[in-house]
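Quick one: sequence plus predicted model below, questions after.
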Amino acid sequence: MTKPMTKTQLVAALADAMGADKKTASAALDAISEVVAREVAAGGAVTLPGLGKVVCRERPAREVRNPATGEMVKKEADKQVKFTIAKALKDSVNA
């Protein structure tokens, strides 16, 4: 297994693919991250064409077990961010 691509490597690859400089690519990546975070935090969903869909789901309050002590503890309701992979990406990886 290889190491995951770092932000610096991603920015360099984006700049190369866009035919732009690294500063422009970095600004584009930061803008996309900011828009996705803002939309998902507001309860919406964002579809990234060819990649997948980012959505925020509500989780109800529930009983969970503390693995260290075995004690059952009540966990409050919270939100969880989910990413669903697009079928096109799955197919391209498995081809």
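Sure thing, it's come through.

drop to CA atoms for contacts and neighbour counts, all remaining ones
Noted.

roughly how far apart are the one residue sitting closest to the centre of the chain and V93?
Nearest residue to the geometric centre of the chain (Cα atoms, centre = their mean): F83, 5.8 Å. Distance, F83 to V93, using Cα to Cα, to the nearest Å: 17 Å.

Check G19 too.
25 Å.

Please identify which of those two sits among more neighbours.
Between G19 and V93, G19 has the larger neighbour count (other Cα atoms under 10 Å), namely 11 against 8.

In the longest helix along the chain, which residues are buried?
Longest helix in the chain by number of residues, with DSSP state H as the criterion: helix 22-41. For helix 22-41, the neighbour count (16 or more other Cα atoms under 10 Å) marks K22, A25, S26, V36, A37, V40 as buried.

Past that helix, which element shows up next along the chain?
Counting by DSSP states H and E, the element after helix 22-41 in chain order, helix or strand, is strand 45-48.

now the angle between helix 22-41 and the strand or helix carrying Q9, please.
If you go by DSSP H and E, Q9 is part of helix 7-18. Going by axes from the mean of the first three to the mean of the last three Cα atoms, to 10 degrees, helix 7-18 is angled at 110 degrees with respect to helix 22-41.

Put this next to the first one:
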Amino acid sequence: MNKTDLIDAMAEHAGITKAAAKKALECALTEIEGALKKGDRVSLVGFGSWSVSQRAAREGRNPQTGDTIQIKAKNVVKFKAGADLSNAVN
């Protein structure tokens, strides 16, 4: 399922227009992104939660040459599925 498929499904399920579903989805994603940028955790009970953690700098290897390279530290988004979602897919 891609974004367009999700918008179509949301519109049909909620009985709203595709434009309204698209706006709702984009607003939700923007708010989740904004919260994560601030370092907050986003939790949807039963579905799951997103959080930001820092990946430390480390040494790696260039697979083509075998040379050692330095990989910079960066923030990464983590998602942990909630119990309801885990049960639904198992």
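Thanks, I have it. Predicted, not measured: the structure shown is a model, and the values here were computed from it.

Could you take the buried residues of helix 22-41 of the first structure and lay them out as a markdown table, with extra columns for distance to V11 of the first structure?
Converted to a markdown table, those look like this (distance: Cα to Cα, whole Å):
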| residue | distance to V11 of the first structure |
| --- | --- |
| K22 | 6 |
| A25 | 6 |
| S26 | 6 |
| V36 | 18 |
| A37 | 19 |
| V40 | 23 |
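
Just give me the neighbour total for A45 of the first structure.
A45 of the first structure has 19 nearby residues by other Cα under 10 Å.

Alignment lookup: it to the second structure.
When the second structure is aligned by TM-score structural alignment, A45 of the first structure is paired with R41.

got a list of what its match touches?
Shown in contact with R41 of the second structure (Cα atoms under 8 Å, 6 or more residues apart in numbering): A35, S49, W50, S51, V52.

what residue of the first structure matches up with V89 of the second structure?
Matched across to the first structure, V89 of the second structure falls on V93, judged by TM-score structural alignment.

what separates the aligned partner of I32 of the second structure in the first structure from K79 of the first structure, distance-wise?
Correspondence of I32 of the second structure to the first structure, assessed by TM-score structural alignment: V36. Distance, V36 of the first structure to K79 of the first structure, using Cα to Cα: 16 Å.

M5 of the first structure too?
27 Å.

rewinding a little: if I look at the match of V89 of the second structure, how far off is L48 of the first structure?
According to Cα to Cα, V93 of the first structure stands 17 Å off from L48 of the first structure.

Likewise for L14 of the first structure?
Taking Cα to Cα, one finds L14 of the first structure at 16 Å from L48 of the first structure.

Who has more neighbours out of these two?
More neighbours surround L14 than the other of L14 of the first structure and L48, with 19 against 13 (other Cα under 10 Å).

Determine which residue in the second structure is aligned with that one, please.
Per TM-score structural alignment, L14 of the first structure is aligned with M10.

Pretty sure that match sits against A21.
Yes: here M10 of the second structure lies in contact with A21, judged by Cα atoms under 8 Å, at a distance of 6.0 Å.
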